[in-house]
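Colleague: Predicted model, plus sequence, below.
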Amino acid sequence: MSGPAHPSRPARPSGPAPRCRTLTLLAAALVLAAGPLTAVGGRPAAALGNAVAATPPMGWNTWNSFGCSIDEQLVREAADSLVASGMKDAGYDSVIVDDCWFDPRRDARGDLHGDPERFPSGMKALGEYIHARGLKFGIYQTPTDRTCAQRGHDYPGATGSQGHEQQDADTFAAWGVDHLKYDWCSEAGTLDEQIAAFTRMRDALRNTHRDIVYSINPNSYHADKTGATYDWSAVAHLWRTTEDITSAWDEHKADNSYGMSVMDIVHLNGRLGHQAGPGHWNDPDMLEVGVPGMNETEYRSHFSLWAQMAAPLIAGNRLPAMTPAVRDILTNQAVIGVDQDGLGRPARIAVDSDTELVTVRELAGGDRSVTLTNTGDTAATVSTTAAGLGIAEAPSYTVRNLWTGAAGSTTGTLAAGLAAHETAMYRVTPGGPDDR
């Protein structure tokens, strides 16, 4: 979350199911050049010195569908739905309670508590419920005096962690928290002040001796969106590069401003892959798959491009009401496998025009993943070449479509006929069947 809750948005009608595509696939051995990762000021890239977030975190967060309208029953039902739907088995292992869980006042000792009416069992008991289902427990807080909802007057109180960093970190550890989302929520603050504030909580979490994923957002309410201009890899496991996402395909924003569409984010975050890798990830914000505002074709493209960018996959849809089509998108193991690839090297944008986007990503073991996206508003063929991808020629490829499962052996150009806003995603292995 960054800023007040999303205003209500009209749902865009769902588009038709994607048609079978005739693919002409040709070839080259994919050799993607990528420079070494560098941390801020030469400091270690593993922000907390622990083993969490070796691959981009996966889970579900309350905010995109519910905003402040949350309670312990809703969160428990979400945990149960993650298990029952198969999403837990697909890798979504965390339930993250976003803003508005707080008792608006700290107690006499300055300790935090859950809202007594909406979380009457307490946050520790909620964490135990989540853990009992084999899931991890995430929670939200800010480094300033107020949370985003409190600053936006959507929620009472002033319960930010400013001046309470170690106290709050110890509380979260005692509750069994596994993931902290830490959101700036202030117009004020220089970059140095932001670095100092986020580092204080980093160190406080380290002092708890509990492995906690540390997710920061320096952009909320802030005029200077430092998430996209500063390498936070020495401070956090993941950091938001953009303002909040909205469930829209392309708003054509020229700046990093509130209410970013899928393509607005890709144009920005897709060029920051050099600073991400195991233990430290660019965060282009949560998934809008299943949240009203886009159609199934756009959801599928959104998911493909987040996987290519090695983004955290944090769903935000209404889980009990999830359609089979949305579940199939969110649990596509071939696409998730790209996101979770152990090499941890995000894709490079090879082509980005008014109507086409082409990305290529190096994977562990020598495979490559390639996306072809028709960003235009009418059906079109999108293609690329070995030269366009910056790759060397090879006699043949084995190519597998990660949405249809179709596989073949090709040499030459890679092309697909695509509906408006559709993405074709492939896993490419150098060498065809005749080479094995």
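Modeller: Yes, it's here.
Colleague: switch to C-alpha atoms for all contacts and neighbour counts from now on
Modeller: Fine.
Colleague: Is the spatially closest residue to Y92 that is not a sequence neighbour in a helix, a strand, or coil?
Modeller: Closest residue to Y92 apart from its sequence neighbours, by C-alpha to C-alpha, 6 or more residues apart in numbering: G59 at 4.2 Å. Following DSSP: H, G, I helix; E, B strand; the rest coil, G59 is assigned to strand.
Colleague: Comparison target below:
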Amino acid sequence: MGWNSWNRFRCRINEKLIRKQADALVSTGLSKLGYVYVNVDDCWQASRDSDGNIIEDFKAFPSGIKALSDYVHSKGLKFGLYSSAGTQTCEGRPGGLNHELQDARKYSEWKIDYFKYDNCMHEGRGDKTATKSRYGALRDALNATGRPINYALCSWGEVNVWEFGKELGNSWRTTLDIQDSWKSILSIINQNENLHKYAAPGGFNDMDMLEVGNGRMTQEEYRTHFSVWAALKSPLLLGHDLTKTTRKTLEIIGNKRVIAINQDPLGRSAILRIKYRNVFVWVGELVDGDRVLLVMNGGHKTVEVSIDMAIFAVSEKDVRESETYLLETKDLWENNEGTSVATWRNSIVAGRIPYHSVKMYRVSRKNGKFPSLQKAGRILEDIPITVVEYFSFVGYCSSFHRAVLILLPMGTTAGLLLSFAHHPDRTIDLPEEAKIESNQKYVTIQQAYELLKDDKYRREYDQFGSFYTPSPNKSSDTRAYGSAKWDWSVQDPGTRELD
């Protein structure tokens, strides 16, 4: 746990900035929660001397890296650096390939505690054998110094690095770089779907640094981002400007109960047991025998979810026994003290989950022990999950969709102008992604117009700001991993609360 400079600052780093970030880790109280690493990413290097020794960028770091390391340590924190297992770093600074021994000695002299090794400019040495050789060379060099250094492999998930990562380092990146967007978060979650078995004390799947607090996602999306990273035991490295940490950001990254899940001594990643439509359900083992239960709504509509207690089962015998479970279930996000959650008819009632949001629970069994999940995969197909989906044409609720609701009641002119601007004939020359987005807006406008031109719906909207509408998907559907139900439901615009 700690902080890394890359997500927020990229190459715009210097000695003064890093010192301020270290100060902020302490002044915000984050260091007391376990965020202790201050990691300087790319762009601290300048060149190599005639003997091949690495030289720091003294324009940006006039006191030198050793002085910066000493300052960070004086705050009771730990210090980390970065390079690439290639001839250059990703930003064109000197890389570490073929300089492992002399670099490791220098890092030890500087008293670093963490080292991130990237994958750029490896001169075609990207197959499994060559990757093991490149990363193994620095592992051996760091070990030879005798200094304990957390070694983080950043090979972007290439050549299934998780299969051998523990032989080389303490963590391994499983994907390409994260972005401050829901699309990126969901992509990383999907790519880590079946990697739980590779995470254990001493070596963990690294889903990349955190984007919480950088401002391009909603509060709910950041909470989901943090929750999944915590449950899957990814390193929690903050990536925002710590000097501008807001109360809302602290509410997420400072949640002690969620941090405890991530730092649980057992070190086992939660397992994805249900992936049904846009609902994901993970269960993870904790050292005291408890379970973490994480339910994510990855779709664009609010849902209500209840999950059969057999979610904790592994065998048919366990499924039958689950009918007798007496559970204590605490909501880890409702408040910092934890709130009991209802169980009903042998199910845990997660309740209403806004789009892109989560419910996260710590579950204790009061009449025995849960079965071990070590041989568990996804849940059996006949274990039910009930999903009630709330229809809303503003389900993914950007400011644009709200504008549609505001403008259309004013009259048809505004609606026609909006419709004309996003008509498919007007967007034919746009890039594919922009074209899809514009077409979605066009459909939204048409839906809004058709509903609001009805006098009954318009009166309800004028009076209440919303209206009841039949779902176009009213049906009952049972497929693998559960059952889903759609019913008449009230429009729910969800939430969009920027940090």
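Modeller: That came in fine, so what should we check first? None of these values were measured; they are calculated from a predicted model.
Colleague: how about the residue nearest to Y92 of the first structure, what's its partner in the second structure?
Modeller: G59 of the first structure maps onto G2 in the second structure, with residues paired by TM-score structural alignment.
Colleague: how much space is there between that match and E460 of the second structure?
Modeller: 50 Å (C-alpha to C-alpha, to the nearest Å).
Colleague: And these two? Which one has more around it.
Modeller: G2 (24 against 14; other C-alpha atoms under 10 Å).
Colleague: wait, isn't that one in contact with V40?
Modeller: No. Contact between G2 of the second structure and V40 fails when scored by C-alpha atoms under 8 Å: they sit 11.2 Å apart.
Colleague: For the stretch 1-150 of the first structure, which segments count as helices?
Modeller: Applying DSSP state H, counting those that start in this stretch to the stretch 1-150 of the first structure gives helices spanning 63-66, 72-84, 87-90, 123-132, 148-151.
Colleague: who wins for proximity to N374 of the first structure among these?
Modeller: Among these, the nearest to N374 of the first structure by C-alpha to C-alpha is helix 63-66 (26.2 Å).
Colleague: By how much does that closest one deviate from the second structure on average?
Modeller: For helix 63-66 of the first structure, the mean distance to aligned residues of the second structure following superposition is 0.2 Å (mean C-alpha distance after the TM-score superposition for the first structure).
Colleague: and that helix, how far from the chain's centre?
Modeller: Centre-to-centre, helix 63-66 of the first structure and its host chain are 15 Å apart (C-alpha atoms, centre = their mean, to the nearest Å).
Colleague: what does stretch 291-300 of the first structure give?
Modeller: Distance of stretch 291-300 of the first structure from the chain centroid (C-alpha atoms, centre = their mean) equals 16 Å.
Colleague: Can you give me the stretch of the second structure that it aligns onto?
Modeller: Going by TM-score structural alignment: stretch 291-300 of the first structure matches residues 214-223.
Colleague: do the same with stretch 366-378 of the first structure
Modeller: Mapping stretch 366-378 of the first structure onto the second structure (TM-score structural alignment) gives residues 289-301.
Colleague: Buried residues of that stretch, list them for me.
Modeller: D290, R291, V292, L293, L294, V295, M296, N297, G298, G299, H300, K301 (16 or more other C-alpha atoms under 10 Å).
Colleague: what about stretch 164-171 of the second structure, how long is it end to end?
Modeller: One end of stretch 164-171 of the second structure sits 11 Å from the other (C-alpha to C-alpha).
Colleague: Oh, that last question was meant for stretch 166-181 of the second structure, not what I typed.
Modeller: End to end - C-alpha to C-alpha - stretch 166-181 of the second structure spans 30 Å.
Colleague: and what of stretch 87-101 of the first structure?
Modeller: 24 Å.
Colleague: how about it: buried residues?
Modeller: In stretch 87-101 of the first structure, counting by 16+ other C-alpha under 10 Å, buried: 87-88, 90-101.
Colleague: Lovely, talk soon.
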